[in-house]
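1. Test case, fold it:
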Amino acid sequence: MQLTLSMFRTGILGYGGGPSVIPLIRHEAVHRYQWLSNDEFGETLALANALPGPIATKMAAYLGYQQKKAAGAVVAVLAHILPTALAMIVLFSAVQVLSSSTIIAGMIAGVTPVIAVMLGTMAYEFGEKAVKGLGWYAGAASFIIAFLLLETVHIHPAIVIVLFLTYGALHFKLLSKMRKQRKSGEGA
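-> I've put the predicted structure just below:
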């Protein structure tokens, strides 16, 4: 029962993603129920960070497994994620019910320009960094290529990101190699 209650509390009170929930989980596991020492919690957290997936869910699974083996892991994970899942279902249902409301439509219409400005500002900052790192011509070419790949060829954004990350790694590796050659040429 303690396991279910503690993971339910972390699930219902944790707001802002995994890293913000970790102090709540630490409080439950180390201070309230003393399932782990502070050092053990730190080691478990380090291991959980090294594994893929949401950190808070991994911590809940570990604590559940430590307390009640496989059944405890399942109960802890469910107790941790169920409050958020239920809240999302309730909120989504409320949005569906209220979506035809003129007041809600007005609120959404009022927020839309703010979101557009925020996205535009973020895009400008990314563009500014690209131009600073690559120069005007390469930055503009990268923008045009990315736009064409996304909007004309309809390649999945994840693939475009991987392509540009690969290009960036190769580009800067080449630049680094060229700088080393220049330095060795100047020093000779």
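
2. make it CA atoms for all contacts and neighbour counts henceforth
-> OK.

3. So in the chain, which helix runs the longest?
-> helix 55-98 (DSSP state H).

4. Helices of this protein, start to end?
-> 2-13, 18-26, 38-50, 55-98, 102-134, 136-147, 157-187.

5. which one of those helices has the most crowded surroundings?
-> helix 2-13 (a mean of 20; mean count of other CA atoms under 10 Å).

6. how far does the longest helix of the chain sit from the chain's center?
-> On the basis of CA atoms, centre = their mean, to the nearest Å, helix 55-98 is displaced by 18 Å from the centre of the chain it belongs to.

7. Which other helices and strands does it contact?
-> helix 2-13, helix 18-26, helix 38-50 (3 or more CA pairs under 8 Å, 6 or more residues apart in numbering; DSSP states H and E).

8. Now tabulate those helices in TSV and tack on distance to Leu98.
-> Shown next, in TSV, are the helices and strands packed on helix 55-98 (distance: least, CA to CA, whole Å):
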stretch	distance to Leu98
helix 2-13	24
helix 18-26	30
helix 38-50	40
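
9. Ok, which of those comes nearest Ala76?
-> helix 2-13 (5.8 Å; CA to CA).

10. For the comparison step, fold the sequence that follows:
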Amino acid sequence: MIYIYLFITFFQIGLFGFGGGYGMLSLIQTEVVHRWHWLSTSEFTDIVAISQMTPGPIGINSATYCGYTAIHNAGMSNTMAILGSATATFALVLPSLILMIIISKMFMKYMNTPAVQSIFTGLRPAVAGLLGAATLLLMTPENFSTPSESPWQFWISCALFAATFIGTMFLKINPIKMIGYCAAAGLLLLY
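-> Purely as a prediction, here's the structure:
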């Protein structure tokens, strides 16, 4: 019976948890600590710390660990706790999966209509502007230095920026490889 409550609880959190994983944490805490008493406050705090340290989204990681701990605290075996972990994780992801399938089907059906084409035509410059704004926000003295403070660091940073742009845009070098190349160059030239 606890699996059904676990599924319903995390499905609701996945459905109404806007604002990403950090926005879900208060919902998860309210449900698993205060409402169902599956975890203590200290256990939940430990789970949040572990979720931040492990790779992946914090909301999904928290659901995974909460599902495991809830079943384990109910006195069931580790195998059953793993099933609880899978149940909570699946339930949290399911609303987003359903919404994305519906949106994808609608998009595939209407993607060639003039209204949808107009929407995407209008979105392209907005996305380019947002990427440009993010780039400008990162071009700070802390990241690039200034010519008056440290000319060497400034010009090396500008050269790495230009090389990355040219490498990914025109030479079609894999962006992950470019990150590695620039990290190595930064280590050699700026250390």
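
11. how about the helices of structure 1 in JSON lines, adding distance to Arg32 of structure 1?
-> JSON lines is the format used below for the helices of structure 1 (distance: least, CA to CA, whole Å):
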{"stretch": "helix 2-13", "distance to Arg32 of structure 1": "9"}
{"stretch": "helix 18-26", "distance to Arg32 of structure 1": "9"}
{"stretch": "helix 38-50", "distance to Arg32 of structure 1": "12"}
{"stretch": "helix 55-98", "distance to Arg32 of structure 1": "13"}
{"stretch": "helix 102-134", "distance to Arg32 of structure 1": "41"}
{"stretch": "helix 136-147", "distance to Arg32 of structure 1": "51"}
{"stretch": "helix 157-187", "distance to Arg32 of structure 1": "43"}
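
12. With adjacent residues omitted, what lies nearest to the spatially most central residue of structure 2?
-> The residue lying closest to the centre of structure 2 (CA atoms, centre = their mean) is Pro57, at 4.8 Å. Closest residue in space to Pro57 of structure 2, ignoring its immediate chain neighbours: Gly21 at 6.5 Å, by CA to CA, 6 or more residues apart in numbering.

13. Give the equivalent position in structure 2 for His27 of structure 1.
-> His27 of structure 1 is assigned Thr30 in structure 2 as its aligned equivalent, the criterion being TM-score structural alignment.

14. give the contact list for its match.
-> By CA atoms under 8 Å, 6 or more residues apart in numbering, Thr30 of structure 2 lies in contact with nothing.

15. same thing but at 10 Å, please
-> Contacts for Thr30 of structure 2 (CA atoms under 10 Å, 6 or more residues apart in numbering) come out as 24, 36-37.

16. now Gly168 of structure 1
-> Here Gly168 of structure 1 is in contact with 133-134, 162, 174 (CA under 10 Å, 6+ apart).

17. what's near enough to touch the aligned partner of Ile161 of structure 1 in structure 2?
-> Matched across to structure 2, Ile161 of structure 1 falls on Ile179, judged by TM-score structural alignment. Residues near Ile179 of structure 2 by CA under 10 Å, 6+ apart: 160, 164, 185.

18. ok, those vs Arg124 of structure 2, which is closest?
-> Using CA to CA, these come closest to Arg124 of structure 2 at Thr164, 22.3 Å.

19. That closest one contacts Ala185, doesn't it?
-> No - with contact defined as CA atoms under 10 Å, Thr164 of structure 2 does not reach Ala185; the gap is 11.4 Å.

20. one step back: I'd like the contacts of Ile179 of structure 2 as JSON lines, with distance to Gln117 of structure 2 appended.
-> Listed next are these as JSON lines, based on distance: CA to CA, whole Å:
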{"residue": "Leu160", "distance to Gln117 of structure 2": "37"}
{"residue": "Thr164", "distance to Gln117 of structure 2": "32"}
{"residue": "Ala185", "distance to Gln117 of structure 2": "42"}
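
21. still on that earlier bit, ok, the match of Ile161 of structure 1 to Ala163 of structure 2 distance?
-> 11 Å (CA to CA, to the nearest Å).

22. What sits closest to Phe11 of structure 2 if chain neighbours are left out?
-> Ala91 (4.5 Å).

23. What residue in structure 1 is paired with that neighbour?
-> Ala91 of structure 2 maps onto Ala79 in structure 1, by TM-score structural alignment.

24. ok, its match - contacts?
-> 3-12, 60, 73.

25. closest to Val114 of structure 1 among those residues?
-> Using CA to CA, those come closest to Val114 of structure 1 at Ile12, 29.2 Å.

26. Can you tell me which of the helices and strands packed on helix 55-98 of structure 1 is nearest to Met122 of structure 1?
-> helix 18-26 (23.5 Å).

27. Ignoring the adjacent residues along the chain, who's closest to the aligned partner of Gly17 of structure 1 in structure 2?
-> Aligned by TM-score structural alignment, Gly17 of structure 1 pairs with Gly20 of structure 2. Nearest residue to Gly20 of structure 2, sequence neighbours excluded (CA to CA, 6+ apart): Gly59, at 7.2 Å.
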